[in-house]
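Trainee: one predicted model, sequence on top.
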Amino acid sequence: MSLRGHLLVAEPTLDDPNFARTVVYLIEHSEGGALGLVLNRPGEVPVHEAVPSWAPYVDGVGMVFVGGPVSPEGAICLARCRSAGPQESLFEGTPEHEPTALFKPITTTIGAVDLHGDPSDAPGGITALRVFAGYAGWSGGQLELELESGGWYVIEAEDDDVFTDTPERLWRDVLRRQPGSLRSVAYFPRDPRWN
């Protein structure tokens, strides 16, 4: 089953500095691998410096986020649209029936935007935009092994998770809204010795 459009929330004892206390939004997941973006690490470069033509579409936090450790010199952009349309694989070529190659739907309301394109060619109804430098990537089967070992919680994503104005609280906020014992994980101390 594909986890595309879901969140990976780091288990509190995950100590890899690239992923400790992160929330990752999966934009692709198949047998060939997975690709995601860290949602809760705003960087230090303003969007208006990195991609000035797209800056007017950014709502909320106006910084380029650190999307992950892979290809940090590259940028991926997510946009919220009133209706993104049918989901298409980001790993495949542009299908002929897709309305625009500038926007590739991930869910019915969120898609990836080609930052090399002209913003005036973007589909109507874009209500938010977020730019990420780098991404998190897993080869085929790698993410499944990490899930089996308990390194991540898989959680349904909400659009507001992707475009939150308070990324520093996202890890805790996502866990706090979960039912049962998973909610208590939100209060797990950063240093287990404090427990």
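Mentor: Okay, I see it.
Trainee: all contacts plus neighbour counts: C-alpha atoms, from now on.
Mentor: Noted.
Trainee: show me how far the strand ranked longest in the chain is from its chain's centre.
Mentor: When the chain is parsed with DSSP state E, its longest strand is strand 126-139. Here the centre of strand 126-139 is set off from its chain's centre by 5 Å, with Cα atoms, centre = their mean, to the nearest Å.
Trainee: who's in contact with it?
Mentor: By Cα atoms under 8 Å, 6 or more residues apart in numbering, the residues outside strand 126-139 that reach it are 32-38, 47, 57-59, 63-82, 163.
Trainee: can you name the element that comes right after it?
Mentor: On the C-terminal side of strand 126-139, the closest following helix or strand by DSSP states H and E is helix 142-148.
Trainee: check which helices and strands that following helix is in contact with.
Mentor: Secondary-structure packing of helix 142-148 (3 or more Cα pairs under 8 Å, 6 or more residues apart in numbering; DSSP states H and E): strand 33-38.
Trainee: if I take the strand it packs on and strand 126-139, what angle do their directions form?
Mentor: Here strand 33-38 points in a direction 130 degrees away from that of strand 126-139 (axes from the mean of the first three to the mean of the last three Cα atoms, to 10 degrees).
Trainee: and strand 33-38, what other elements does it pack with?
Mentor: Here strand 33-38 is seen to pack against strand 23-30, strand 126-139, helix 142-148 when contacts are counted using 3+ Cα pairs under 8 Å, 6+ apart.
Trainee: would you mind measuring from residue 31 to residue 194?
Mentor: When Cα to Cα, to the nearest Å is applied, the distance between residue 31 and residue 194 equals 40 Å.
Trainee: and here's the other structure:
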Amino acid sequence: MSSSLTGRLLVAAPGMRDPNFARSVVLLLDHGDDGAFGVVINRPLEVDVDEVLPDWQPFATPPGRLFQGGPVGLDGALGVVLVPDGSVPPPGVDRVTGPFGLVDLDTPTDEVASRLGELRVFAGHSGWSGGQLEAEIARGDWLVLAADERDPFSGSPERLWSQVLRRQGGDLALFAGAPVDPRLN
């Protein structure tokens, strides 16, 4: 794969069997020859942000929960933010691509929060070594699709997999209604 997929979505193909990624939607935050890194954006946990980062709770996009970003580094947290178009990210925020940025969660909230559009906090992340993701895409495990700036902050994360597929139209939209176990279709 010759071009970076940073800022794109990886949508698990309906037949994905890996329980870490079945029906997942991953926002890729970095992709290059050395590998890829992202967060699963549709797996809310039953833990409010204030249980681990109380200062950030008032700024967390509803439902105000932590999300499981992937199977790697579950003891760490990442803050993905929406940086309004044309604006310079505030101190403590690095723009990743387009409207998406990462906030340093050690930054005092009063220096940053008023200048952010949205915030979602992820426990852990998803990662691939060099060539691993490309092999999984070639095998048909993932669909690579454009991200909408609202996707990581969806108010209905449990329906995001179907919503992303449905908005593609055509054959991909048909996958949106696929059963969890395609053998039962």
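Mentor: The structure has been received and is ready for your questions. Bear in mind that the values here come from a model prediction, so they are computed numbers and not experimental data.
Trainee: please state their TM-score.
Mentor: Once the chains are overlaid, their TM-score stands at 0.93 when taken by TM-score structural alignment, normalised by the length of the second structure; 183 aligned residues with a Cα RMSD of 1.6 Å.
Trainee: residue 31 and residue 194 of the first structure: which has the busier surroundings?
Mentor: Counting neighbours by other Cα atoms under 10 Å for residue 31 of the first structure and for residue 194 shows that residue 31 has the greater number, 12 against 7.
Trainee: please name the nearest non-neighbouring residue to the equivalent of that one over in the second structure.
Mentor: Superposed on the second structure with TM-score structural alignment, residue 31 of the first structure falls opposite residue 33. The spatially closest residue to residue 33 of the second structure, leaving aside those adjacent along the chain, is residue 130, at 5.5 Å (Cα to Cα, 6 or more residues apart in numbering).
Trainee: tell me which residue of the first structure matches up with that neighbour.
Mentor: With the correspondence set by TM-score structural alignment, residue 130 of the second structure lines up against residue 140 in the first structure.
Trainee: at which residues are the strands of the second structure located?
Mentor: Under the criterion DSSP E, the second structure contains strands at 9-12, 25-32, 35-40, 44-48, 65-68, 72-82, 93-97, 100-103, 118-129, 142-145.
Trainee: turn the ones you listed into CSV, including distance to residue 164 of the second structure and mean neighbour count.
Mentor: Output for those, formatted as CSV (distance: least, Cα to Cα, whole Å; neighbours: other Cα atoms under 10 Å):
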stretch, distance to residue 164 of the second structure, mean neighbour count
strand 9-12, 8, 25
strand 25-32, 9, 24
strand 35-40, 14, 23
strand 44-48, 17, 15
strand 65-68, 18, 24
strand 72-82, 18, 18
strand 93-97, 19, 18
strand 100-103, 18, 23
strand 118-129, 18, 22
strand 142-145, 8, 19
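Trainee: can you redo those as JSON lines with distance to residue 112 of the second structure?
Mentor: Below are those laid out as JSON lines (distance: least, Cα to Cα, whole Å):
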{"stretch": "strand 9-12", "distance to residue 112 of the second structure": "26"}
{"stretch": "strand 25-32", "distance to residue 112 of the second structure": "20"}
{"stretch": "strand 35-40", "distance to residue 112 of the second structure": "22"}
{"stretch": "strand 44-48", "distance to residue 112 of the second structure": "20"}
{"stretch": "strand 65-68", "distance to residue 112 of the second structure": "19"}
{"stretch": "strand 72-82", "distance to residue 112 of the second structure": "11"}
{"stretch": "strand 93-97", "distance to residue 112 of the second structure": "8"}
{"stretch": "strand 100-103", "distance to residue 112 of the second structure": "9"}
{"stretch": "strand 118-129", "distance to residue 112 of the second structure": "11"}
{"stretch": "strand 142-145", "distance to residue 112 of the second structure": "30"}
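Trainee: out of these, the one nearest residue 180 of the second structure is which?
Mentor: Smallest distance to residue 180 of the second structure across the strands of the second structure (Cα to Cα): 11.6 Å, for strand 9-12.
Trainee: in the first structure, what residues pair with the closest one?
Mentor: Counting by TM-score structural alignment, strand 9-12 of the second structure falls onto residues 7-10 of the first structure.
Trainee: ok, average deviation of that stretch from the second structure?
Mentor: Between stretch 7-10 of the first structure and its aligned stretch in the second structure, the superposed structures give an average distance of 0.2 Å (mean Cα distance after the TM-score superposition for the first structure).
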